[in-house]
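A.B. asks: Prediction below, plus the sequence it came from.
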Amino acid sequence: MDNLSVFFLAQGEQSGDEVMARLTTFIRAARQSLDFAVYDMRFSDPLKASLSSALRERAEAGVKIRFCYDGDKPSPPNAAAGQDPAPSGTGAFIQSLGYPWHRIAGMKLMHSKFILRDGQSVWTGSTNLTDDGFVSMENNVVEMDSLPLANYYAEDFEQLWEKENFENTGEIHTQPEPVTFAGQSAEVRVMFSPGCGLEIDSEVARRVRSAQRPSASPTAPKSERRYKQRPSRLARSWSFY
């Protein structure tokens, strides 16, 4: 049985209601806790109503809900220092929901986009929790039901919650964990910035160099080049978002 799923979003190919339905389905499965770490979270009234209803239902059932969000940046931001906060509104939106929240300060962005459910399931990906993120951008949503992977996200969330500052967080020793995707066994490793930033940079650079390596000599016969360039069904794949 799969414990990892990926949902791809493309401009104009899904409605905000469709993505919100996936999100509220994830939320409504909570029995103990929901921890949100978000960079940008702003919804139009219809989507906000759907989210608020799902959260209220879970809160009334005894689920503990917390939010960490990127905030406390100087105004105007220092673009040269990498300060590029999201449009205003996230703080007001989250505070209006009525659950415990912490603003996450720091010179850089707290760019997280994950929801931890019951300490064992994670909603993450490249998608900001906004109308535009749901309908107007090329994005992905990744859902993982894996206690080992969820534990890493829990550690990162607690660091953010306790420090209320993005700096000096994310230095978490992680390792690949087994998952099942589309009926196939695989491994997933998660890393968090800024603590693992140098390791992430190094890994990305290594993978780029590997992808650029020619698979056959340009002087080899065409048949050999075609054969060597054909992807192997057993080849390892690697993705980064």
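C.D. replies: Ah, there it is.
A.B. asks: For the rest of this, base every contact and every neighbour count on C-alpha atoms.
C.D. replies: OK.
A.B. asks: so Arg28 makes contact with Ala54?
C.D. replies: Yes: between Arg28 and Ala54 there is a contact at 6.2 Å, judged by Cα atoms under 8 Å.
A.B. asks: what kind of secondary structure is Met107 in?
C.D. replies: Counting by DSSP: H, G, I helix; E, B strand; the rest coil, the backbone at Met107 sits in coil.
A.B. asks: Next: Phe114.
C.D. replies: Per three-state DSSP, Phe114 ends up strand.
A.B. asks: Distance check, it against Val142.
C.D. replies: 9 Å (Cα to Cα, to the nearest Å).
A.B. asks: and for those two, which residues touch both?
C.D. replies: 122-125 (Cα atoms under 8 Å, 6 or more residues apart in numbering).
A.B. asks: Of these, which is the most crowded?
C.D. replies: Taking other Cα atoms under 10 Å as the neighbour criterion, Val122 ranks highest of these with 27 neighbours.
A.B. asks: Nearest residue to it in space, please, no chain neighbours.
C.D. replies: In space, and not counting its chain neighbours, Val122 is closest to Leu116: 4.7 Å by Cα to Cα, 6 or more residues apart in numbering.
A.B. asks: Report how many residues lie close to the one you found.
C.D. replies: Leu116: 25 neighbours (other Cα under 10 Å).
A.B. asks: Please apply the same query to the one 5 residues further on.
C.D. replies: The tally of other residues near Ser121 (other Cα under 10 Å) stands at 25.
A.B. asks: One more: Val6?
C.D. replies: When neighbours are counted by other Cα under 10 Å, Val6 comes out with 15.
A.B. asks: Is Glu155 within a helix or a strand, and which one?
C.D. replies: Using DSSP states H and E, Glu155 sits within helix 147-163.
A.B. asks: Put this next to the previous one:
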Amino acid sequence: MLLTAVSAWRGLVVVVGLSLAAEGLYYVISHLKRLRERRPAQVLFFPAPVTCVRPLLLSSPGHCRCGLSHRESALSCLTRLLISARRSLDVCVFTISSLELSSTVLAVHGRGVRVRVITDSDYMALAGSQVGTFRRAGIEVRHDQDTNYMHHKFALIDGLTLVTGSLNWSAQGIFGNKENVIIIENTDIVKAFVEEFGQLWNEYDPAKYSFSPQR
């Protein structure tokens, strides 16, 4: 009888302990979520000065003697953010021809991070497009299948950080045009873009292609 009572009390203690642990974990997760949602968005404005971002892509600190400026710029901020991806980098951008940003995507892929790219079928076929370089490196690229443009310009880092704005990933966009990029970590907004990327990724399944530009 005594052993039965002790066992029952032990079981109750375990249940209560697990309940409190779950409640504590929920509190911690909720608190971290609120902190992320309160984190202010960051805004980058372009054009950026011509600077070298190559040292940011190296696996270990290094120096570059190219002669270009290495000072902080909107481009270096964007590069540093993209290269920070640890689990995934999803890119959904109308035009991708910038050597600086394409090198960043390739560097992320080279570390074993999952990289997926969605772009526009018309512009991926133009001279200077980096889509062919991505594909030769083993990065899967998908594109739209109609006469309208796939005109999005956003990227998702680890499914937690959204990079979006008016910027096309081109030399003209980075160094010439008046453009903007906003960096957001609000969970509701990020979730909406994660869902949009997933929907487009499925919609642009190569098994459904009626045409595929050669790039």
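C.D. replies: Nice, thanks for sending it over. All of these numbers come straight from a predicted model, not from anything done at the bench.
A.B. asks: What's the TM-score once they're superposed?
C.D. replies: After superposition, the two chains reach a TM-score (TM-score structural alignment, normalised by the length of structure 2) of 0.60; 147 aligned residues with a Cα RMSD of 2.5 Å.
A.B. asks: rewinding a little: who has more neighbours out of Phe114 and Val142 of structure 1?
C.D. replies: Ranked by neighbour count (other Cα under 10 Å), Phe114 of structure 1 and Val142 place Phe114 first, with 24 against 16.
A.B. asks: Which elements pack onto whichever strand or helix holds Ala5 of structure 2?
C.D. replies: Using DSSP H and E, Ala5 of structure 2 sits within helix 2-38. Applying 3 or more Cα pairs under 8 Å, 6 or more residues apart in numbering; DSSP states H and E, one finds that helix 2-38 of structure 2 contacts helix 187-203.
A.B. asks: Could you tell me where the helix it packs on falls in structure 1?
C.D. replies: Counting by TM-score structural alignment, helix 187-203 of structure 2 pairs with residues 147-163 of structure 1.
A.B. asks: residue range for stretch 178-190 of structure 1 in structure 2?
C.D. replies: Following TM-score structural alignment, stretch 178-190 of structure 1 has no partner segment in structure 2.
A.B. asks: related to what we said a few turns ago, now go through the shared contacts of Phe114 and Val142 of structure 1 and say which are in strands.
C.D. replies: 122-125 (DSSP state E).
A.B. asks: Of those residues, just say which sits nearest to Pro178 of structure 1.
C.D. replies: Using Cα to Cα, Val122 comes nearest to Pro178 of structure 1 of these, at 14.9 Å.
A.B. asks: So Pro47 of structure 2 sits against Ala171, correct?
C.D. replies: No: using Cα under 8 Å, Pro47 of structure 2 makes no contact with Ala171, being 9.5 Å away.
A.B. asks: Give me the more crowded residue out of the two.
C.D. replies: Legend: neighbour count by other Cα under 10 Å for Pro47 of structure 2 and Ala171, higher for Pro47 (20 against 17).
A.B. asks: Spell out the residue ranges of the strands in structure 1.
C.D. replies: Secondary structure of structure 1, counting by DSSP E: strands at 4-9, 33-38, 41-42, 64-70, 101-104, 113-117, 121-125, 129-130, 139-145, 177-181, 184-188.
A.B. asks: which residues touch the fourth one?
C.D. replies: What it means is strand 64-70 of structure 1. 32-40, 59, 85, 90-91, 94, 99-105, 109-111, 157, 160-161.
A.B. asks: That one to strand 113-117, inter-axis angle?
C.D. replies: Using axes from the mean of the first three to the mean of the last three Cα atoms, to 10 degrees, the direction of strand 64-70 of structure 1 lies 170 degrees away from that of strand 113-117.
A.B. asks: can you check the last one too?
C.D. replies: Interaxial angle, strand 184-188 of structure 1 versus strand 113-117 (the same axes, to 10 degrees): 110 degrees.
A.B. asks: Give me the distance from strand 184-188 of structure 1 to the chain's centre.
C.D. replies: Strand 184-188 of structure 1 has its C-alpha centroid displaced from the chain centroid by 18 Å (Cα atoms, centre = their mean, to the nearest Å).
A.B. asks: again with stretch 111-120 of structure 2
C.D. replies: On Cα atoms, centre = their mean, the centre of stretch 111-120 of structure 2 falls 9 Å from the chain's centre.
A.B. asks: Stretch 174-194 of structure 2 too?
C.D. replies: 10 Å.
A.B. asks: cool, and stretch 47-57 of structure 1?
C.D. replies: Its chain's C-alpha centre and that of stretch 47-57 of structure 1 lie 21 Å apart, by Cα atoms, centre = their mean.
A.B. asks: Perfect, I'm done here.
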